[in-house]
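Chemist: Here is my input, please return the structure:
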Amino acid sequence: MQGTASEATLVAMVAARERVRRTLGKEPELVAYTSTQAHSSVLKAAMLSGVVRGVSDDVHLRQLGTDGVYALRPEVLEQAIREDLAAGRQPFFVCASLGTTSSGAMDPVGAIAEVLKRTGVTAAGGWLHVDAAWAGSALVCPEHRAMLEGLEAVDSFAFNPHKWLLTNFDCNAFYTRERKALLDALSVMPEYLRNAATASGAVIDYRDWQVPLGRRFRALKLWFVLRHYGAKGLRAYIREHVRQAELFASWVEADGRFELATPRSLALVCFRLRPAPGEEPAATDARNRQLLERLNAGGKAFLTHTVLPGVDGAPARYVLRMAIGSARTEERHVRAVWEQLAALAKEA
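Modeler: Prediction:
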């Protein structure tokens, strides 16, 4: 149990760095990879672990372009890896996202794993980490497990029950297939920590799986959630939010003034006002920004926004985000938000 997905990414990256060093028997110039839509914690992890030389270092952390639904493109990853290998640099870590923060995009984990195997990164000790901070909670439902295709090839997987599984902050579930890599990278044994149980292997010292020495009892609050709701209750909770998002997306698609900016992802809907005929992209963005500001100023609802990159050379787009995830959100609340948006759109 980590505190957050950010901590999980850092732990995975530090373990990957040590494993590649041990596998190759040298200190190579390391390169990590993720998509432009990945969470900023990947960059922060690279900064904290010393992989990059600063925020703007795009040589040692390559944030790669995405496809039309904002998922990492395996062919772009492979090209970048081969370029770095040819330049004498060593690829060592890839962070794939299941449910990116901006749009809920799902990276193709299986295809990414194949790229690492095909380019020799896996054989060199390279690490594939999956950040499913938000979307991972949906995996309690069998119908959403298709996103796990290729999971058998990853080295670590993490999601936050505190995001969408009714657990109070903070609580991250971090899975890894190779405990030894974490211990090699993170174990320290000063005299005051030595004890017979550790020396005999009778206990698992989870302090060696994380950054801090001390650990909060995060498992207890997650246990209470699991005991109270059970699998059936948790699935009903997730399914109701997804149903509400489907309903909201259907209203957007049925209204000619609006459009979906990208396909709905679970309980996240990215949408916007359509461009008026002949309208410049900046003007469309301004109308959407004004719409969001007026909605939020009303005090009855609060939506967030993001800016999604343009596809095939198109300009970036300012979009609104309907994110459904509260235990108290009901269909009537979602409908009320849509009615407010529809009314405000008449003046936009």
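Chemist: going forward, measure contacts and count neighbours with C-alpha atoms only.
Modeler: Fine.
Chemist: And stretch 165-173, what's buried?
Modeler: Under the neighbour-count criterion of 16 or more other CA atoms under 10 Å, stretch 165-173 has Leu165, Leu166, Thr167, Asp170, Cys171, Asn172, Ala173 buried.
Chemist: and that stretch, how far out from the chain's middle?
Modeler: Centroid separation for stretch 165-173 versus its chain: 15 Å, with CA atoms, centre = their mean, to the nearest Å.
Chemist: now what about that stretch, what contacts it?
Modeler: 1-5, 8, 133, 137, 158-163, 218-219, 221-222, 225, 234, 327 (CA atoms under 8 Å, 6 or more residues apart in numbering).
Chemist: Recalculate using a threshold of 6 Å.
Modeler: Here stretch 165-173 makes contact (CA atoms under 6 Å, 6 or more residues apart in numbering) with Met1, Gln2, Gly3, Thr4, Ser137, Ala158, Phe159, Asn160, Pro161, His162, Arg218.
Chemist: cool, and stretch 33-49?
Modeler: The contact list for stretch 33-49 (CA under 6 Å, 6+ apart) reads Ser6, Leu10, Val52, Leu61, Arg62, Gln63, Leu64, Gly65, Leu72, Val94, Cys95, Thr100.
Chemist: can you rerun that using 7 Å?
Modeler: 6, 9-10, 14, 52, 54, 61-66, 70, 72, 93-97, 100-101 (CA atoms under 7 Å, 6 or more residues apart in numbering).
Chemist: just to revisit the earlier point, with distance to Ala80, secondary structure and neighbour count added, can I get the contacts of stretch 165-173 in CSV?
Modeler: Below are the contacts of stretch 165-173 laid out as CSV (distance: CA to CA, whole Å; DSSP: H, G, I helix; E, B strand; the rest coil; neighbours: other CA atoms under 10 Å):
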residue, distance to Ala80, secondary structure, neighbour count
Met1, 33, coil, 20
Gln2, 31, strand, 25
Gly3, 32, coil, 19
Thr4, 29, coil, 21
Ser137, 31, helix, 21
Ala158, 25, strand, 27
Phe159, 27, strand, 25
Asn160, 30, coil, 27
Pro161, 33, helix, 23
His162, 34, helix, 20
Arg218, 39, helix, 18
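Chemist: Return the closest of the residues you listed with respect to Val20.
Modeler: Using CA to CA, Ala158 is the member of those that lies nearest Val20, at 21.0 Å.
Chemist: Next one: the closest one from Pro309, what distance?
Modeler: 26 Å (CA to CA, to the nearest Å).
Chemist: could you pull out the strands for the stretch 201-348 of the chain?
Modeler: Under the criterion DSSP state E, counting those that start in this stretch, strands of the stretch 201-348 of the chain are mapped to 258-260, 268-273, 304-308, 317-323.
Chemist: ok, back up a step: can you list the contacts of stretch 165-173 in JSON lines and add distance to Arg239?
Modeler: JSON lines is the format used below for those (distance: CA to CA, whole Å):
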{"residue": "Met1", "distance to Arg239": "25"}
{"residue": "Gln2", "distance to Arg239": "26"}
{"residue": "Gly3", "distance to Arg239": "26"}
{"residue": "Thr4", "distance to Arg239": "24"}
{"residue": "Ser137", "distance to Arg239": "11"}
{"residue": "Ala158", "distance to Arg239": "21"}
{"residue": "Phe159", "distance to Arg239": "18"}
{"residue": "Asn160", "distance to Arg239": "18"}
{"residue": "Pro161", "distance to Arg239": "16"}
{"residue": "His162", "distance to Arg239": "17"}
{"residue": "Arg218", "distance to Arg239": "25"}
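Chemist: run this one through as well so I can compare:
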Amino acid sequence: MNWDEYSDWGKYIAEWGANYHKTLADQPVRPETKPGDITAQLPASPPDNGEGMDAIMADFNAVVMPGMTHWQHPRFFAYFPANASPPSMLAEMLVNTVAAQCMLWQTSPAATEVEGVMIDWLRQALGLPEHFTGVIQDSASSATLSAVLTMRERSLKFTGNRDGLSGKGHLRIYCSDQVHTSIDRACWVAGIGQQNLVKIPTTGPHFGIDVAALKKAIADDKANGYIPAGIIAITGGTSIGACDTLGPVLQVAKQEDIYTHLDAAWAGSAMICPEFREAFWEGVEGFDSIVFNPHKWMGAQFDCSVQFLADSTPQLNTLKIEPEYLKTSGEAVTNYSEWTIPLGRRFRALKIWFLIRTYGLAELRERIRNHVHWANEVCEKIGAIEGFEITTDPILSLFSFRCPGDDDTQQRLTDAINKDGRIYLTQTLHENRKVIRLQVGQFDTTRDQVLMAADVIKDVWKEIQ
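Modeler: Model (predicted):
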């Protein structure tokens, strides 16, 4: 392909993309595809000779698109959103075109310096104090792993990387039973182990960690020779939106000199709205590490996860490795690859710059406020369906419910709703019962699209009786 052909096809694909987004609401959210359907349409061996883009795009439309779940659909109420606003998509086109490897300041000075400024813009937007710096990671999983590795090294006086973990004692990480499984995986990868991730029961209206139980667990572990290494709190858990009460958790951490990390991957975006901070953000300034994903609720295209650090030194002491071929001579600069596990880095900050400049914080706040309000409205409508039960009230824009019947009935209704295709929901477990969860957060959804969910649920429930 020459560059003239690239230009022509680039224009074609941009127009295709605009039409795709403009017509999404007319399509089912999930495909009617069975396992193996796509594989069966693909050649078993690669071609020896190249093909034209006409043939490739025709197969893309015929083979790939019928098998895609539409995450940008306005009635995507499952999981959490992975929003892709138009300006962030345009920024990604530029990033992919320039195709820079932004591992060091000298390999892409603009990428490094824009990232530093975007971190500070987001710090201000979320109401964090000036001492916080940060780095853009690919996902919250990577940020959490970075924090857990830092917890490990700090508790071992930064000898684990050098000596290995054998004979160092059993480290303990503490969290609530509402955390995302990325915390479990981080403990696996860090060599801490599943059995040393201590999950504490929750309490209160927002299902926050039981602080008294946390204190007791730490005291018991210390008495038994374990080493408390870190506490991971959550603001907006994946299952039902659980939020820890941050101040009391931090008080325990400070008393015990334990490193803290806050997982606010989804709900952190809502903290650009000052009115949500009192309930969900009070005390956040005391955390050592905080992660939130602009690629979820804020509208930055995946992948884009921001980790804030009150002091970058412990994480740098954990992750920084500097062979001669990566050293930067001259003035002192920031090399963000030293803050993260991967060496290679994309220019993720550009889409944040485009996004915030296009909408401004005011419009981004309005979208999030709308989602929270509409979630409360549709929750009321679902709760009014005969026999239905709201199992957890809306925490920001996430709530859960049950239809009449046992756990198998909940799954049967979920599957029937998703097969219907008009909306997409997912299930979870809460208090040992299966419940159906609904989260409002797709960037361009409207009130009508959200309220339609209650009508679809009622219709499908009647059909499966």
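Chemist: What does the superposition give as a TM-score?
Modeler: Superposed pair, TM-score by TM-score structural alignment, normalised by the length of the first structure: 0.88. Supporting alignment: 321 aligned residues with a CA RMSD of 1.9 Å.
Chemist: which of the strands of the stretch 201-348 of the first structure sits most buried?
Modeler: Most buried of the strands of the stretch 201-348 of the first structure, by mean neighbour count (mean count of other CA atoms under 10 Å): strand 268-273, with a mean of 25.
Chemist: which residues of the second structure does that one align to?
Modeler: Aligned using TM-score structural alignment, strand 268-273 of the first structure spans residues 398-403 in the second structure.
Chemist: Can you tell me which of the strands of the stretch 201-348 of the first structure is nearest to Ala245 of the first structure?
Modeler: That would be strand 268-273 among these, by CA to CA, at 6.5 Å.
Chemist: And that closest one, what does it pack against?
Modeler: With contacts defined as 3 or more CA pairs under 7 Å, 6 or more residues apart in numbering; DSSP states H and E, the packing partners of strand 268-273 of the first structure are helix 218-254, strand 258-260, strand 317-323.
Chemist: which residues touch that strand?
Modeler: Contacts of strand 268-273 of the first structure (CA under 7 Å, 6+ apart): 103-104, 245, 249, 257-262, 264, 288, 319-324.
Chemist: One more: stretch 95-110 of the first structure?
Modeler: Here stretch 95-110 of the first structure makes contact (CA under 7 Å, 6+ apart) with 33-34, 37-39, 69-72, 128-132, 134-135, 149-151, 265, 268, 270, 306.
Chemist: Find me the equivalent region of it in the second structure.
Modeler: With TM-score structural alignment as the criterion, stretch 95-110 of the first structure aligns to 232-247.
Chemist: who touches the residue nearest to Ser88 of the second structure when sequence neighbours are not counted in this structure?
Modeler: Spatial nearest neighbour of Ser88 of the second structure, chain neighbours left out: Lys351 (4.4 Å); criterion: CA to CA, 6 or more residues apart in numbering. Residues in contact with Lys351 of the second structure, defined by CA under 7 Å, 6+ apart, are Ser88, Ala91, Glu92, Ala300.
Chemist: For the last one, what is the corresponding residue in the first structure?
Modeler: Spelled out, it's Ala300 of the second structure. Counting by TM-score structural alignment, the partner of Ala300 of the second structure is Thr167.
Chemist: before we move on, what about Lys320 of the second structure?
Modeler: Match for Lys320 of the second structure (TM-score structural alignment): Ser187.
Chemist: ok, that match to Phe248 of the first structure distance?
Modeler: 49 Å.
Chemist: before we move on, what about Arg207 of the first structure?
Modeler: As for Arg207 of the first structure, its distance to Phe248 of the first structure is 44 Å (criterion: CA to CA).
Chemist: Can you check which part of the first structure stretch 335-353 of the second structure sits on?
Modeler: With TM-score structural alignment as the criterion, stretch 335-353 of the second structure aligns to 205-223.
Chemist: Give me the buried positions along that stretch.
Modeler: Asp208, Trp209, Gln210, Arg218, Lys221, Leu222.
Chemist: and if you look at stretch 174-183 of the second structure?
Modeler: Tyr174, Cys175, Ser176, Asp177, Gln178, Val179, His180, Ile183.
Chemist: Cross the residues you listed against helices and list the overlap.
Modeler: Applying DSSP state H to these, the entries found in helices are Ile183.
Chemist: any idea which of the buried residues of stretch 174-183 of the second structure is closest to Gly405 of the second structure?
Modeler: Gln178 (24.7 Å).
Chemist: what does the closest one align to in the first structure?
Modeler: Per TM-score structural alignment, Gln178 of the second structure is aligned with Gln37.
Chemist: so how far is Gly65 of the first structure from that match?
Modeler: 8 Å.
Chemist: what's the answer for Val130 of the first structure, then?
Modeler: On the measure of CA to CA, Val130 of the first structure and Gly65 of the first structure end up 18 Å apart.
Chemist: Ala249 of the first structure now?
Modeler: Applying CA to CA to Ala249 of the first structure and Gly65 of the first structure gives a distance of 26 Å.
Chemist: Neighbour count: the two, which is higher?
Modeler: Between Ala249 of the first structure and Gly65, counting by other CA atoms under 10 Å, Ala249 is the more crowded of the two (21 against 17).
Chemist: check contacts around the more buried one.
Modeler: Applying CA under 7 Å, 6+ apart, the residues contacting Ala249 of the first structure are Arg264, Val269.
Chemist: Ala5 of the first structure is in contact with Ala158, isn't it?
Modeler: Yes - with contacts counted by CA atoms under 7 Å, Ala5 of the first structure reaches Ala158, the gap being 6.4 Å.
Chemist: who touches both of the two?
Modeler: Asp131, Ala133, Asn172.
Chemist: Next step: those restricted to strands.
Modeler: Asp131 (DSSP state E).
Chemist: from the shared contacts of Ala5 and Ala158 of the first structure, which single one is nearest Val337 of the first structure?
Modeler: For those, the nearest to Val337 of the first structure is Ala133 (26.0 Å; CA to CA).
Chemist: Which position in the second structure pairs with that closest one?
Modeler: By TM-score structural alignment, Ala133 of the first structure lines up with Ala265.
Chemist: count of residues packed around that match?
Modeler: Neighbours of Ala265 of the second structure using other CA under 10 Å come to 29.
Chemist: which residues touch the closest residue to it other than its chain neighbours?
Modeler: Among residues not flanking Ala265 of the second structure along the chain, Phe292 sits closest, at 3.8 Å (CA to CA, 6+ apart). Applying CA under 7 Å, 6+ apart to Phe292 of the second structure gives the contacts Ala140, Asp263, Ala264, Ala265, Trp266, Gly268, Ser269, Ser305, Val306, Gln307.
Chemist: same thing with Ala348 of the first structure?
Modeler: Contacts of Ala348 of the first structure by CA under 7 Å, 6+ apart are Arg287, Leu291.
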